[in-house]
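Undergrad: here's my sequence, what's the structure:
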Amino acid sequence: MSTVGKTDVANFESDVLKNAKPVLVDFWAEWCGPCKTLGPVLDEVASEIGEGASIVKVNVDDNGELAQQYGIRGIPTMIFFKDGQATKTLVGVQTKEEIKKSLEELM
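TA: Model prediction:
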């Protein structure tokens, strides 16, 4: 069973860009209501996809430089990475089915 992890500027390259598996990066903040709604959905997706992909969260308040680098204008924003490249972006709360489908396309 896979779980949702956290990453930051220091670990982003190893956790995301150099990860052999597809990675969903959730850009969020503690004060963001929709982000809190999305959290349990991502936990469910992580347990259902298992070890086939990784899901990590980036707190935009603590990692503003990453948010700026990836053009985050609103949160939650999910960016899907494969082989170090951003392949798809979803903004706002999404259904579990949409998130799973987007990850499975990369697996």
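Undergrad: contacts and neighbour counts: CA atoms only from here.
TA: Noted.
Undergrad: in the longest helix belonging to the chain, what counts as buried?
TA: Longest helix in the chain, counting residues (DSSP state H): helix 33-49. If you call a residue buried by 16 or more other C-alpha atoms under 10 Å, then helix 33-49 has these buried ones: 35, 38-39, 41-43, 45-46, 49.
Undergrad: repeat that for stretch 11-26.
TA: By neighbour count on 16+ other C-alpha under 10 Å, the buried set for stretch 11-26 is 12, 15-19, 21-26.
Undergrad: how far does it stretch from one end to the other?
TA: Taking C-alpha to C-alpha, to the nearest Å, stretch 11-26 runs 15 Å from one end to the other.
Undergrad: now do stretch 54-64
TA: 22 Å.
Undergrad: give me the contacts around that stretch.
TA: 2-9, 21-30, 42, 46, 66-67 (C-alpha atoms under 8 Å, 6 or more residues apart in numbering).
Undergrad: Proceed likewise with the subsequent sequence, for comparison:
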Amino acid sequence: MASEHVHAFTDDNFEKEVLQSDIPVLVDFWATWCAPCKAISPLIDSIAEEYQGRVKVGKVNVDDNPATPGKYGVRGIPTVILLKDGKVLDQVVGAIPKSQLEALIKKAL
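TA: Have a look, this model is predicted:
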């Protein structure tokens, strides 16, 4: 992960870091072998920096943390899910443009 503003979410910390967060959370479900995941990674980093303090941004490696993607029905990656107050507000699948990520975030702010 290139940006220090992007959190590493795991099966073990997801409840505390995401579901109990007092600000909206953008979660990127990804894997090291996924080319579209690599394509949107710089966008995720950029969003994390721009929305620092207003939105928590993090990633879940689906290979290392299989339980969490299963709970959220993640079948394809990258999947980006926006949560607020522990509830899913919206999600998108695939390599999407930054403008679409920002539109997603605006739903929570």
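Undergrad: can you give me the helices in structure 1?
TA: Assigned by DSSP H, structure 1 shows helices spanning 12, 33-49, 64-69, 96-106.
Undergrad: quick check: which of the ones you listed is nearest to Gly84 of structure 1?
TA: Gly84 of structure 1 sits nearest to helix 12 of all those, at 10.4 Å, using C-alpha to C-alpha.
Undergrad: do you know how far the spatially most central residue of structure 2 is from Ile81 of structure 2?
TA: By C-alpha atoms, centre = their mean, structure 2 has its centre lying nearest to Val27, at 1.5 Å. Distance, Val27 of structure 2 to Ile81 of structure 2, by C-alpha to C-alpha: 5 Å.
Undergrad: try Val6 of structure 2
TA: Counting by C-alpha to C-alpha - Val6 of structure 2 and Ile81 of structure 2 are separated by 14 Å.
Undergrad: tell me the contacts of the aligned partner of Ile47 of structure 2 in structure 1?
TA: Using TM-score structural alignment, the partner of Ile47 of structure 2 in structure 1 is Val45. Applying C-alpha under 8 Å, 6+ apart to Val45 of structure 1 gives the contacts 96, 99-100.
Undergrad: ok, now which ones touch the residue nearest to the centre of structure 2?
TA: Counting by C-alpha under 8 Å, 6+ apart, Val27 of structure 2 touches 57-60, 80-83.
Undergrad: now do the same for it: its match in structure 1.
TA: Counting by TM-score structural alignment, Val27 of structure 2 lines up with Val25 in structure 1.
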